[in-house]
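Engineer: Pasted the sequence and its predicted model underneath.
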Amino acid sequence: MQDLIDLNADLGEGFSRWTLTDDEALLSVVTSANVACGFHAGDPSVMRRVCDLAAARGVRIGAQVSYRDLAGFGRRAMDVPADELAAEVAYQIGALRVFAEAAGAEVAYVKPHGALYNRTVHDAEQAGAVVAGVRLAGGSLPMLGLPGSRLLAAAADAGLTPVPEAFADRAYTPRGTLVPRSEPDAVVCDEDAVVRRSVAFAVERAVDTVDGTRVTVAARSLCLHGDTPGAARLAVRVRHALEEAGVKVGAFA
């Protein structure tokens, strides 16, 4: 059994008067907050508010960096030159750092979002650019990513701490990668199934794939998408189930 697992959620995914995630409710459950940094969602006011809330609750703040794609919520494939992408990643981290430090906290890790996350699973150049952006922003922040991804390999090579994560509400292929959102049943909507999968990730370090096979997923953090309908209620169920199974829930070391 795994001694400790982190619960992370994508937060601050609103813009101006438009809101998407129930940040306050989720921050009472999760241990790490992936805060949108303005490129796929979020704006200065949203970022400041989420950092204040996270700091007050002792939740670790992470920069969720993205391609510059506010209209497409960062989920559209884009080709960005490596130098430009590194600069944009550093820019996003720097913007969030201002609000985290103003709240008496810090940016503690980095996690790519959406299309950038999926691209860096296989694309060594884009993965390297994300890592270069983290280094450019200063420090050596841990990197969340898919186990076995080019991103985590590049992070380790650069001296950053790679943090493998699993997705409770996303379908997996037999290769241990996520089923693309463009395909049917890419998102697991059955709440009971999400809860069962969460416990399996933490206790068995495995998940059933779309073809019925079972693959190993050794994760230190478990992601709960904040934009899932009923996300806050589901997060409570997942945390309760983990604790009932004897799993300690806490931020990754």
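Structural biologist: In hand now; what should we look at?

Engineer: switch to C-alpha atoms for all contacts and neighbour counts from now on
Structural biologist: OK.

Engineer: quick one: the helices in the protein?
Structural biologist: 23-26, 44-57, 82-102, 114-122, 124-136, 150-157, 191-203, 231-244 (DSSP state H).

Engineer: same for the longest one, what does it pack against?
Structural biologist: For helix 82-102, the contact count by 3 or more CA pairs under 8 Å, 6 or more residues apart in numbering; DSSP states H and E identifies helix 44-57, strand 60-65, strand 107-112, helix 124-136 as packing neighbours.

Engineer: Also the last one?
Structural biologist: Based on contacts counted as 3+ CA pairs under 8 Å, 6+ apart, the elements that helix 231-244 packs against are helix 23-26, helix 191-203, strand 248-249.

Engineer: Mind putting the ones you listed into JSON lines with distance to Arg97 and mean neighbour count?
Structural biologist: JSON lines is the format used below for the helices and strands packed on helix 231-244 (distance: least, CA to CA, whole Å; neighbours: other CA atoms under 10 Å):
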{"stretch": "helix 23-26", "distance to Arg97": "18", "mean neighbour count": "20"}
{"stretch": "helix 191-203", "distance to Arg97": "30", "mean neighbour count": "20"}
{"stretch": "strand 248-249", "distance to Arg97": "25", "mean neighbour count": "18"}
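
Engineer: ok, structure two:
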Amino acid sequence: MTPTAVVGIDLNADLAESYGRWELGDDLAMLEVVTSANVACGFHAGDPTTLLRVCRAAAAAGVRVGAQVGYHDLAGFGRRFIDIDPDDLTAEIVYQVGALDALARAAGTSVGYVKPHGALYNAVVSHERQAAAVVEAVCLVDPTLPLVGLPHALSLRLAEAAGVPTVTEAFADRAYRPDGTLLPRSEPGAVLHDPEAVAARVVELVLEGSLTAADGSRVEVRADSVCVHGDSPGAVAMATAVRRALESAGVDVRPFVAPREG
């Protein structure tokens, strides 16, 4: 395979999604593998103690902390679309980023980027009012914070127009539609489970800038960061397999560099 201009890739994972006595994922083990941590902000998952603990561990591991903002939907884990008023959504995102940044600073680090979670992440690919609300929130908090999203997402286009740095993302363990969007979790085969197959797929994506969609067609996916979900069964083994395969292929696994950071 012939490498593209991308010679390095960031690995990120959704962390701090435990809540009280309910535990989800192995955050500490994932922090030994990834280079960026999408830390829940308490709206779709996570409690203050968990968030602070993960921020401390991320700081100790030298892993960048990002605010994973979502709908106010603990019961649905943020995976249900909410037709929220854009002004309310903007305020809720400002609130989430601000709360996490306070915890991160108490842990010796700070919020380095913003990434929507779950249903909000998918909504802002094309939902104009919610995409604009997300971008407005970032601008209000800190317009130098990079915004993470799918390539060609409306949220990223609006962010670029507003002067906000953008970071394109791919998903290691999710199936894609031919148009480059994610196959909904409600459909068979939406989540991939074989660590070695997923690892090979990520290497292909990074070196070739494309992968095979669910219907067998090829789809272009050029990304600055690859997400390995921290809440999936066997998440640590999968993340480890992905990182090992990338490094074996000569790919530099390191934190992303947003356009205005380079």
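Structural biologist: That came in fine, so what should we check first? What you see is a predicted model; the values in this text were computed from it and never measured.

Engineer: Pick the most buried one from the helices of structure 1.
Structural biologist: Of all these, helix 124-136 carries the top mean neighbour count, a mean of 23, counting by mean count of other CA atoms under 10 Å.

Engineer: hmm, back to that, closest one to Ser66 of structure 1 among the helices of structure 1?
Structural biologist: With CA to CA as the criterion, Ser66 of structure 1 lies closest to helix 114-122 of those, at 6.0 Å.

Engineer: which residues in structure 2 does the closest one align to?
Structural biologist: Mapping helix 114-122 of structure 1 onto structure 2 (TM-score structural alignment) gives residues 118-126.

Engineer: Give me the contacts around that stretch.
Structural biologist: Outside stretch 118-126 of structure 2, the residues within contact range by CA atoms under 8 Å, 6 or more residues apart in numbering are 70-71, 77-81, 115, 130-131, 149-150, 152-155.

Engineer: redo that, cut-off 10 Å
Structural biologist: Taking contacts as CA atoms under 10 Å, 6 or more residues apart in numbering, the residues outside stretch 118-126 of structure 2 that touch it are 44, 68-71, 76-83, 115-117, 127, 129-135, 148-157, 181-182, 184.

Engineer: Give me the buried entries from those residues.
Structural biologist: 44, 68-71, 77-79, 115-117, 129-135, 148-151, 153-157, 181-182 (16 or more other CA atoms under 10 Å).

Engineer: check contacts around Gly230 of structure 2.
Structural biologist: Applying CA under 10 Å, 6+ apart, the residues contacting Gly230 of structure 2 are 12-17, 24-27, 29-31, 37-38, 236, 238-239.

Engineer: How about Tyr71 of structure 2?
Structural biologist: Here Tyr71 of structure 2 is in contact with 42-45, 77-84, 89, 92-93, 116-121 (CA under 10 Å, 6+ apart).

Engineer: Map it onto structure 1.
Structural biologist: Match for Tyr71 of structure 2 (TM-score structural alignment): Tyr67.

Engineer: got it, and Ser217 of structure 2?
Structural biologist: By TM-score structural alignment, Ser217 of structure 2 lines up with Thr213.

Engineer: tell me the contacts of that match?
Structural biologist: Thr213 of structure 1 neighbours (CA under 10 Å, 6+ apart): 172-174, 207.

Engineer: Output those residues in TSV; the columns should cover distance to Pro164 of structure 1.
Structural biologist: Conversion of the contacts of Thr213 of structure 1 to TSV gives the following (distance: CA to CA, whole Å):
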residue	distance to Pro164 of structure 1
Tyr172	15
Thr173	17
Pro174	17
Val207	14
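
Engineer: Let's see which of those end up in strands.
Structural biologist: Val207 (DSSP state E).

Engineer: I'd say Glu101 of structure 1 and Cys51 touch.
Structural biologist: Yes - if you go by CA atoms under 10 Å, Glu101 of structure 1 and Cys51 touch, sitting 8.7 Å apart.

Engineer: what sits in contact with each of these two?
Structural biologist: Val107.

Engineer: Make CSV out of the helices and strands packed on helix 231-244 of structure 1 and add distance to Ala55 of structure 1.
Structural biologist: Listed next are these as CSV, based on distance: least, CA to CA, whole Å:
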stretch, distance to Ala55 of structure 1
helix 23-26, 12
helix 191-203, 26
strand 248-249, 18
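
Engineer: so what's Val203 of structure 2 up against?
Structural biologist: 1, 172, 209, 211, 242-243, 245-251.

Engineer: Sorry, slip of the keys, the one I care about is Val111 of structure 2.
Structural biologist: 37-39, 55, 64-68, 97-105, 145.

Engineer: Next one: it from Ser155 of structure 2, what distance?
Structural biologist: Distance, Val111 of structure 2 to Ser155 of structure 2, using CA to CA, to the nearest Å: 19 Å.

Engineer: same question, Tyr95 of structure 2
Structural biologist: For Tyr95 of structure 2 relative to Ser155 of structure 2 (CA to CA), the value is 19 Å.

Engineer: Equivalent analysis for His127 of structure 2, please.
Structural biologist: Distance from His127 of structure 2 to Ser155 of structure 2, by CA to CA: 8 Å.

Engineer: Just tell me what Asp14 of structure 2 corresponds to in structure 1.
Structural biologist: Using TM-score structural alignment, Asp14 of structure 2 sits opposite Asp10 in structure 1.

Engineer: just checking, its match touches Gly42?
Structural biologist: No - Asp10 of structure 1 is beyond contact range of Gly42, at 11.0 Å (criterion: CA under 10 Å).

Engineer: Now for these two: what residues contact both?
Structural biologist: Joint contacts of Asp10 of structure 1 and Gly42 (CA under 10 Å, 6+ apart) are 35-36.

Engineer: I figured Leu141 of structure 1 was touching Val130, is that so?
Structural biologist: No - Leu141 of structure 1 is beyond contact range of Val130, at 11.7 Å (criterion: CA under 10 Å).
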